[in-house]
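K.L.:
Can you look at this prediction? I've put the sequence above it.
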Amino acid sequence: MQYKIEIRPLAAMEIIEAYDWYQEQKSGLGAEFLAELDQFYDTLYRNPQTYSYYDKPVRQGKVNRFPYTVAYEIFDTTIVIYSVFMYRQNPDKKRIK
């Protein structure tokens, strides 16, 4: 089955904020973060059920190398990304739906 990924605006803001922060720490590190996020998306394209439920029906998976989780939900052929969240933060700040 072919899936498409839809990134909600709040998740897009979280991605931009993370990218900017990593770029400030070291040039090129923001691009490495985005590359790891792309690898996460590749896993979702192949099998979105790979990751466990965070709060049914929302699932959550960890990004390699970086302390981030991605909260998402599967709708037919669309995977909706709600949050790209640094898991070292207060979990009450996580935005889902």
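P.N.:
Thanks, I have the structure now.

K.L.:
Only C-alpha atoms from now on, for both contacts and neighbour counts.
P.N.:
Will do.

K.L.:
tell me the contacts of the residue nearest to the spatial centre of the chain?
P.N.:
Nearest to the mean C-alpha position of the chain, by C-alpha atoms, centre = their mean, lies residue 70 at 3.0 Å. For residue 70, the contacting residues are 60-63, 81-85, by C-alpha atoms under 8 Å, 6 or more residues apart in numbering.

K.L.:
Put this next to the first one:
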Amino acid sequence: MGFSLKINSSAQLDLKSAINWYESKQFGLGKRFFNDFENTLIRIQSNPYIFRLENNYRNALLDIFPYLVIFDIDDQEIIILAIFNTHQNPTKKP
């Protein structure tokens, strides 16, 4: 059985904020960010346990953009907790 995926409300806000920021910099860049995010979700769903465990949560880097997807695994459900810009101060990391 595969893993289901849930994106919590805080992570949804992170995602919208990042998409809007990139789109404001260049038309179409927000879409490219979202595609990179979706590809990362596919990798996470296919094998969530390969990603590094840090402070009880797992981290997956996007391929192109400087962001981490921070997630937890509860039984067969992957819960996306945050989408973190790696250029931010690391103390802000959830």
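P.N.:
In hand now; what should we look at? None of these values were measured; they are calculated from a predicted model.

K.L.:
ok, back up a step: distance of the residue nearest to the centre of structure 1 relative to residue 24 of structure 1?
P.N.:
22 Å (C-alpha to C-alpha, to the nearest Å).

K.L.:
Setting aside sequence neighbours, what's the nearest residue to the residue nearest to the centre of structure 1?
P.N.:
Nearest residue to residue 70 of structure 1, sequence neighbours excluded (C-alpha to C-alpha, 6 or more residues apart in numbering): residue 84, at 4.6 Å.

K.L.:
Count the residues that sit near the one you found.
P.N.:
27 (other C-alpha atoms under 10 Å).

K.L.:
cool, residue 66 of structure 2 as well?
P.N.:
With other C-alpha under 10 Å as criterion, residue 66 of structure 2 counts 13.

K.L.:
residue boundaries of the helices in structure 1?
P.N.:
Taking DSSP state H as the criterion, structure 1 contains helices spanning 9-25, 29-46.

K.L.:
and residue 1 of structure 1, which of the ones you listed is closest to it?
P.N.:
With respect to residue 1 of structure 1, and counting by C-alpha to C-alpha, the nearest of the helices of structure 1 is helix 29-46 at 8.5 Å.

K.L.:
That closest one vs structure 2, average offset?
P.N.:
Mean deviation of helix 29-46 of structure 1 relative to structure 2 after superposition (mean C-alpha distance after the TM-score superposition for structure 1): 0.6 Å.

K.L.:
what comes up buried for that helix?
P.N.:
Buried residues in helix 29-46 of structure 1, counted by 16 or more other C-alpha atoms under 10 Å: 29-30, 32-33, 36-37, 40-41, 44-45.

K.L.:
Looking at the helices of structure 1, spot the one closest to residue 89 of structure 1.
P.N.:
Of those, nearest to residue 89 of structure 1 by C-alpha to C-alpha is helix 9-25, at 12.6 Å.

K.L.:
Show me what counts as buried in that closest one.
P.N.:
Buried residues in helix 9-25 of structure 1 (16+ other C-alpha under 10 Å): 10-12, 14-15, 18-19, 22-23.

K.L.:
Would you point out the most distant pair within those?
P.N.:
Pairwise over those, using C-alpha to C-alpha, the maximum falls at 10 and 23, 20.0 Å.
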